[in-house]
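A.B. asks: the sequence and its predicted three-dimensional model are supplied below.
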Amino acid sequence: MTRILVLSDIHGNLDALEAVLRDAGKVDAVWCLGDVVGYGPQPRECLQRIANLPGLICVQGNHDAAVTGKLDLYAFNREAILSIQWTRAQLSERDVEWLASLPEKVEWEEITLAHGSPRNPIWEYLLDLNTVQVNFSYFNTRFCLVGHTHIPVLYTYFDRNGNGKEEGYVDWMIPPSNHIIQLVPRSIVNPGSVGQPRDRDVRAAYAIYLPESQQWELRRVEYDIRTVQQKILAAGLPSRHASRLEEGW
């Protein structure tokens, strides 16, 4: 059975990425939902590690786009701007070209992949049910996978009368870790963040997707947070990027 590793928001955290790759074991493909860089101390190493993974599909996140110059920095807070500028200085022109080449959205059979949302793949956050429901009109596949919020969640659309999206409603759940969930069309799913979780769980988050059975397993794995914090501070990056790792926000 095909096993696909789904991950997002690595944010230059190589230690967390390596922990995820070890924990996931053998996979047939890797889907990355954007933001390989930003915040963390090893952007180039993360980029090179991701680029060489098997069966890779990777979409562009807002931090990836900002590093390439595609997004204006005014949309980011001061600490994020400092991180983006520092990250750009660490990358080669070839690295930046690779990030710039990433698509904003990808359709793979019955799956849509985007960083933020299907409506606004680079920037929009799916954090409330009204916004989520509107976004079900912006993709036609059974499922859509997104990142950006750094919070694992599953949204499922239910059509009350079979008369179209306007008659339906959206339900949601936070998937339990290490439990296989049967996905129901149509759903929007977020695997959480590898490199900077924001759901008060400090462990790196990712998922395994089984396309034949349409099953989803959210996983969490521990990594050496203190070592990453030391790397962040040694690089001269904002201290908040280090402290938030031990608090999961």
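C.D. replies: That came through fine.
A.B. asks: okay, CA-based contacts and neighbour counts for the rest of this
C.D. replies: Fine.
A.B. asks: residue 41 versus the nearest residue to residue 32 once chain neighbours are set aside, what's the distance?
C.D. replies: Using C-alpha to C-alpha, 6 or more residues apart in numbering and skipping the chain neighbours, the partner closest in space to residue 32 is residue 58 (4.5 Å). Counting by C-alpha to C-alpha, to the nearest Å, the separation of residue 58 from residue 41 is 21 Å.
A.B. asks: just the buried positions in the longest helix along the chain, please.
C.D. replies: In the chain, taking DSSP state H as the definition, the longest helix is helix 78-90. Across helix 78-90, burial judged by 16 or more other C-alpha atoms under 10 Å covers 80-84, 86-88.
A.B. asks: what's next to it, contact-wise?
C.D. replies: 37-40, 43-44, 63, 66-68, 73, 96, 237-238 (C-alpha atoms under 8 Å, 6 or more residues apart in numbering).
A.B. asks: packing partners of the helix or strand that that helix is followed by?
C.D. replies: For helix 78-90, the following helix or strand on the C-terminal side (DSSP states H and E) is helix 93-101. Applying 3 or more C-alpha pairs under 8 Å, 6 or more residues apart in numbering; DSSP states H and E, we find helix 93-101 packed against helix 62-68.
A.B. asks: distance from the helix it packs on to the middle of the chain?
C.D. replies: Relative to its parent chain, helix 62-68 has a centroid offset of 14 Å by C-alpha atoms, centre = their mean, to the nearest Å.
A.B. asks: now stretch 103-120
C.D. replies: Relative to its parent chain, stretch 103-120 has a centroid offset of 12 Å by C-alpha atoms, centre = their mean.
A.B. asks: can you give the contact residues for it?
C.D. replies: The contact list for stretch 103-120 (C-alpha under 8 Å, 6+ apart) reads 8, 33-35, 58-62, 121-126, 135, 138-139, 141-149.
A.B. asks: 6 Å - rerun?
C.D. replies: Contact with stretch 103-120 is made by 33-34, 59-61, 121-125, 135, 138, 141-148, as judged by C-alpha atoms under 6 Å, 6 or more residues apart in numbering.
A.B. asks: here's the one I want to compare it with:
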Amino acid sequence: MRILVFSDIHSNLTALEAVLAAAGNVDAYWCLGDLVGYGPDPNECIALVRDLPNLVCVRGNHDAATLGEVDQNTFNHEASLAITWTKRNLNAESQEFLLSLPERLLIDDITLVHGSPRNPVWDYIMDAMTAERMFQFFDTRICLVGHTHVPAIWKETESESPKGLVLDYQKVKILTKSILNPGSVGQPRDHDPRAAFAIFDPQESLWELRRVPYKIAEVQARIKKSGLPWRHALRLSEGW
């Protein structure tokens, strides 16, 4: 069984299309939230994700803020500007889809959240110490998270992060209780500008981290045209 696990699209349609093409034929799609925010294509991204077969999806903090469920003043100024822009441009169908998303899903022995098992929307798992504290908050064998925009593998017996060390097509056998992060589709922050995702085979317990290049300049042009903060365009080139 092949499942595309992806997160943090952030209204970047070009990156999303590249990921879907690179993943090829899969049996299911698991999205870990933050479909919107930062980028210029919220409705297009939601429409594409919404129509994927065998889709499950959870809500991220930018999704929640766009719905008015989170105080956007807790975001930095430029992120808040993008949330305001997204609120103005989101159509009714997109809003309805975001409203339908749960904060947490359990599928067999796998937990899906955006942030962490302790706080599904907001927590960041950035280091081994934080990851170690999070294992007590889920009872499944695996917890899938996003939010940090950095691919990571945290094992209960030996927490580790491959930040900056993740190779294309790296397959990892998940043998112990683990927290897995596929990285970000639309705004990577590990100094690799390529879109990040993972292919997961739960039956074989295989986790395959993947990267794919996309036409960043096209997205930057749409960001400029939309009037969104230019910093959101600049960071795409550097992957930060």
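C.D. replies: Yes, it's here. As the structure is a computational prediction, the values presented were derived from the model and not from experiment.
A.B. asks: correct me if wrong: the residue nearest to residue 32 of structure 1 contacts residue 30.
C.D. replies: No. If you go by C-alpha atoms under 6 Å, residue 58 of structure 1 and residue 30 don't touch, sitting 8.1 Å apart.
A.B. asks: neighbour-wise, which of those two wins?
C.D. replies: Comparing residue 58 of structure 1 with residue 30 by other C-alpha atoms under 10 Å, the one with more neighbours is residue 58, at 28 against 20.
A.B. asks: OK, contacts around that one?
C.D. replies: Going by C-alpha under 6 Å, 6+ apart, residue 58 of structure 1 touches 31-33.
A.B. asks: over to residue 155 of structure 1?
C.D. replies: Residues in contact with residue 155 of structure 1 (C-alpha under 6 Å, 6+ apart) are 171-172, 187-188.
A.B. asks: let's see which of these end up in strands.
C.D. replies: Within those, residues falling in strands by DSSP state E are 171-172, 187-188.
A.B. asks: how about the residues you listed in JSON lines, adding neighbour count?
C.D. replies: Putting those into JSON lines (neighbours: other C-alpha atoms under 10 Å) gives the following:
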{"residue": "171", "neighbour count": "13"}
{"residue": "172", "neighbour count": "15"}
{"residue": "187", "neighbour count": "21"}
{"residue": "188", "neighbour count": "28"}
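A.B. asks: now residue 77 of structure 2: how far from residue 121 of structure 2?
C.D. replies: Separation of residue 77 of structure 2 from residue 121 of structure 2 (C-alpha to C-alpha) stands at 19 Å.
A.B. asks: next one: residue 227 of structure 2
C.D. replies: Where residue 121 of structure 2 is concerned, residue 227 of structure 2 sits at a distance of 27 Å (C-alpha to C-alpha).
A.B. asks: same deal with residue 88 of structure 2?
C.D. replies: Remark: distance between residue 88 of structure 2 and residue 121 of structure 2 (C-alpha to C-alpha) = 22 Å.
A.B. asks: same check on residue 35 of structure 2?
C.D. replies: Computed with C-alpha to C-alpha, the distance linking residue 35 of structure 2 and residue 121 of structure 2 is 13 Å.
A.B. asks: higher neighbour count, these two?
C.D. replies: residue 35 (32 against 26).
A.B. asks: who's in contact with that one?
C.D. replies: 8-10.
A.B. asks: try residue 168 of structure 2
C.D. replies: Contacts of residue 168 of structure 2 (C-alpha under 6 Å, 6+ apart): 210-211.
A.B. asks: so which helix or strand takes in the counterpart of it in structure 1?
C.D. replies: Aligning on TM-score structural alignment places residue 168 of structure 2 opposite residue 177 in structure 1. Using DSSP H and E, residue 177 of structure 1 maps to neither a helix nor a strand.
A.B. asks: just to revisit the earlier point, which of the contacts of helix 78-90 of structure 1 count as buried?
C.D. replies: Taking 16+ other C-alpha under 10 Å as the criterion, what is buried in these is 37-40, 43-44, 63, 66-68, 73, 96, 237-238.
A.B. asks: sorry, back to before: narrow the contacts of stretch 103-120 of structure 1 to those in strands?
C.D. replies: Among those, DSSP E puts 143-145 in strands.
A.B. asks: just put those residues in TSV and tack on distance to residue 111 of structure 1.
C.D. replies: Putting those into TSV (distance: C-alpha to C-alpha, whole Å) gives the following:
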residue	distance to residue 111 of structure 1
143	5
144	6
145	7
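A.B. asks: and which of the residues you listed is nearest to residue 4 of structure 1?
C.D. replies: Relative to residue 4 of structure 1, the closest of those is residue 145; by C-alpha to C-alpha it sits at 12.5 Å.
A.B. asks: circling back: and the furthest pair within the ones in strands among the contacts of residue 155 of structure 1?
C.D. replies: Using C-alpha to C-alpha, those reach their maximum pairwise distance at 171 and 188, which is 10.5 Å.
A.B. asks: please identify the helix or strand for residue 44 of structure 2.
C.D. replies: Residue 44 of structure 2 is part of helix 42-50 when elements are defined by DSSP H and E.
A.B. asks: residue 141 of structure 1 -> structure 2?
C.D. replies: Counting by TM-score structural alignment, residue 141 of structure 1 corresponds to residue 140 in structure 2.
A.B. asks: can you get me a residue count around its match?
C.D. replies: Using other C-alpha under 10 Å, the number of residues around residue 140 of structure 2 comes to 15.
A.B. asks: ok, it to residue 177 of structure 2 distance?
C.D. replies: For residue 140 of structure 2 relative to residue 177 of structure 2 (C-alpha to C-alpha), the value is 8 Å.
A.B. asks: sec struct for residue 38 of structure 2, please.
C.D. replies: coil (DSSP: H, G, I helix; E, B strand; the rest coil).
A.B. asks: roughly how far apart are residue 39 of structure 2 and residue 29 of structure 2?
C.D. replies: Residue 39 of structure 2 is 22 Å from residue 29 of structure 2, where distance means C-alpha to C-alpha.
A.B. asks: ok, residue 46 of structure 2 next?
C.D. replies: Residue 46 of structure 2 sits 14 Å away from residue 29 of structure 2, going by C-alpha to C-alpha.
A.B. asks: give me the neighbour count for residue 24 of structure 2.
C.D. replies: Neighbourhood size, residue 24 of structure 2 [other C-alpha under 10 Å]: 10.
A.B. asks: nope, residue 189 of structure 1 is what I was after
C.D. replies: 24.
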